[in-house]
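attaching a predicted model along with its sequence, questions to come.
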Amino acid sequence: MAPPRRGAGMTPGKRIFDICAAVLLGVVLSPLILGVALLVALRDGRPVLFRSERMRSPDEGFMLWKFRSMRPAAQDSGVSGGDKADRVTPTGRFLRRRRLDELPQLWNILRGDISFVGPRPPLRRYVEMFPDLYAEVLKSRPGVTGLATLAFHRTEERLLSGCTTAAETEAVYVARCVPWKAALDLIYQRQGSVCYDLRIMVATVWRRMPLRRRRKA
């Protein structure tokens, strides 16, 4: 395993929490992880995993891992919008609704690429478009979930789902999603703590629970 990476927004306490929680979840969820890998392999074939370059700082990238949820394409760039909807597999839609496609990111957490909570790691192209903005946002270690994920994810999905071309998706994301997400990320940055992270993690899991189960709780 690569040595832990720490920087702005990654205190020793936050890093220790990430490692302990990632190891615990990795052990507890190992049957689920293997089951999802087998499901993707049997229903959608290889590759089972998908990787994409993301940025942990304005000048340092890393490979973010997910279970593959889309049919491969020779050229693929930018965020996912309605123009890519036909590439999402039925298995992928199921995994995305419950965020099971992100289980491999436990490895990214152990490596220190990301934390459990923080701004979602951006693609290099957007960091290069908005260097000053992301210089502030990426003072926090990127995360699997975060305040922007909770507060804006559904709005982002709604905005992008109506886009029919890659150019339209790009224009909507740059104009309407990047500024709002960055504003929320900076609010998190000012209030972040282990307790606040736990609240966001619990809220993320709660939102992903099936509706009937939530009503019974």
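That came through, no problem.

going forward, measure contacts and count neighbours with C-alpha atoms only.
Will do.

how near is Glu53 to Val127?
For Glu53, the distance to Val127 (Cα to Cα, to the nearest Å) stands at 12 Å.

want to compare, so here's the second one:
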Amino acid sequence: MLKKDFLNVREVNEARKHLEKKKMSLVLKRIFDIVASVMLLVLLSPVFFVLFIGIKVEDGGPVFYRQERVTTNGKLFRIFKFRTMVMNADKMGSLVTTQNDSRITKIGSKIRDYRLDEIPQLINVLKGEMSFVGTRPEVLKYVEAYSDEMKTTLLLPAGVTSLSSICFKDEDEMIEKFTSQGENIDDIYINRILPEKMKLNVEYIHSFNFLSDIKIMLLTVISVIK
């Protein structure tokens, strides 16, 4: 649980005033999230079924991975993801996944290659816990390491995709590079990866508008296809 005054800092208060001027874009963002998530849940239901069977057959464990993350105003929620790692993987190592992580299952490896593990987050989007575009939701441990500027990203719902997600799609390879030099995985993520990712996320907050969300979603589709 975050402290009550966690977001009571100058940077957040200034960003909040900026977003209050974007009411129409915020309304359009939510309407789009509801309509698009319902349509995609229906269209992708066959994919859900195939992955459900594949994950269940491999080891008999749960199909979904439900980890607690942080979203708007520091609120905690449980994210939906297709499980791509062995059961209790978060108790067997770091909260960050590396490139050749031994905890990843066979089918999980294929699912991650095509980013299909993120599809169930459509449920979180429909519930209002997430949006199609926004800062990727982090676990509490990493949010507590946020600088005051990074905290501004918590003024909008966590997102399925973002510019930082596209630019850091090979994040596991970056982490692998530093771990080969003997550095701790969590330290690498907090001190090296997170600050760079959050620069783009902070910029998104200050330049937010609905049309930019559409552009980011199109860039995401192109990135996945490539």
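Structure's in. What do you need? Since we're looking at a predicted model, the values are computed, not measured.

who's more crowded, Glu53 and Val127 of the first structure?
Val127 (21 against 14; other Cα atoms under 10 Å).

touching, that one and Pro58? I think so.
Yes - the pair Val127 of the first structure and Pro58 passes the contact test of Cα atoms under 8 Å, sitting 6.4 Å apart.

any residues in contact with both of these two?
Counting by Cα atoms under 8 Å, 6 or more residues apart in numbering, the shared contacts of Val127 of the first structure and Pro58 are Tyr134.

mind listing the strands for the first structure?
For the first structure, applying DSSP state E gives strands covering 49-57, 60-67, 115-117, 143-145.

so where is the last one in the second structure?
It stands for strand 143-145 of the first structure. Against the second structure, the aligned range for strand 143-145 of the first structure is residues 159-161 (TM-score structural alignment).

average offset of the matching stretch relative to the first structure?
Superposed on the first structure, stretch 159-161 of the second structure shows a mean distance to its aligned partners of 0.4 Å (mean Cα distance after the TM-score superposition for the first structure).

what residue of the second structure matches up with Trp206 of the first structure?
Match for Trp206 of the first structure (TM-score structural alignment): Ile222.

measure that match to Ile216 of the second structure for me?
Using Cα to Cα, Ile222 of the second structure is found at 10 Å from Ile216 of the second structure.

between those two, which one's more packed in?
Counting neighbours by other Cα under 10 Å for Ile222 of the second structure and for Ile216 shows that Ile216 has the greater number, 18 against 11.

so which bit of the second structure is the longest helix along the first structure matched to?
Using DSSP state H, we find that the single longest helix of the first structure is helix 12-28. The alignment of helix 12-28 of the first structure onto the second structure (TM-score structural alignment) covers residues 27-43.

got the buried residues for the matching stretch?
By neighbour count on 16 or more other Cα atoms under 10 Å, the buried set for stretch 27-43 of the second structure is Lys29, Arg30, Phe32, Asp33, Ile34, Ser37, Leu41.

quick one: the residues you listed as TSV, columns for distance to Val139 of the second structure too.
Formatted as TSV, the buried residues of stretch 27-43 of the second structure follow (distance: Cα to Cα, whole Å):
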residue	distance to Val139 of the second structure
Lys29	24
Arg30	24
Phe32	26
Asp33	23
Ile34	25
Ser37	23
Leu41	25
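
now, of the strands of the first structure, which is deepest in the fold?
Most buried of these, by mean neighbour count (mean count of other Cα atoms under 10 Å): strand 115-117, with a mean of 28.

that one - contacts with which helices or strands?
Here strand 115-117 of the first structure touches helix 12-28, strand 143-145, helix 194-208, going by 3 or more Cα pairs under 8 Å, 6 or more residues apart in numbering; DSSP states H and E.

now that strand on the second structure. Mean distance?
Here the mean offset of strand 115-117 of the first structure against the second structure after fitting is 0.4 Å, by mean Cα distance after the TM-score superposition for the first structure.

that strand: how far from the chain's middle?
Averaging C-alpha coordinates over strand 115-117 of the first structure and over its chain gives two centres that are 9 Å apart (Cα atoms, centre = their mean, to the nearest Å).

for that strand, grab the matching residue range in the second structure.
The aligned range for strand 115-117 of the first structure is 131-133, by TM-score structural alignment.

residues in contact with stretch 209-217 of the first structure?
For stretch 209-217 of the first structure, with Cα under 8 Å, 6+ apart as the criterion, the contacting residues are Arg98, Trp206.

return the distance of it from the chain's centre.
With Cα atoms, centre = their mean, you get 24 Å for stretch 209-217 of the first structure.

check which residues of it are buried.
Per 16+ other Cα under 10 Å, stretch 209-217 of the first structure contains no buried residues.

state the distance from the match of Trp206 of the first structure to Lys215 of the second structure.
Look at Ile222 of the second structure and Lys215 of the second structure: by Cα to Cα, they are 11 Å apart.

tell me who's in contact with the residue nearest to the spatial centre of the second structure.
Centroid check for the second structure by Cα atoms, centre = their mean gives Arg136 as the closest residue, at 2.8 Å. Neighbouring residues of Arg136 of the second structure by Cα under 8 Å, 6+ apart: Ala158, Gly159, Val160, Thr161, Ser162, Ser165.

any idea how far it is from Ile79 of the second structure?
Taking Cα to Cα, one finds Arg136 of the second structure at 11 Å from Ile79 of the second structure.

Met150 of the second structure reaches Glu203, doesn't it?
No - contact status for Met150 of the second structure versus Glu203: not in contact, 10.0 Å apart, counting by Cα under 8 Å.

of the two, who's got more company?
Neighbours per residue (other Cα under 10 Å) separate Met150 of the second structure from Glu203, with Met150 holding more: 19 against 13.

the more buried one and Met217 of the second structure, how far apart?
22 Å.
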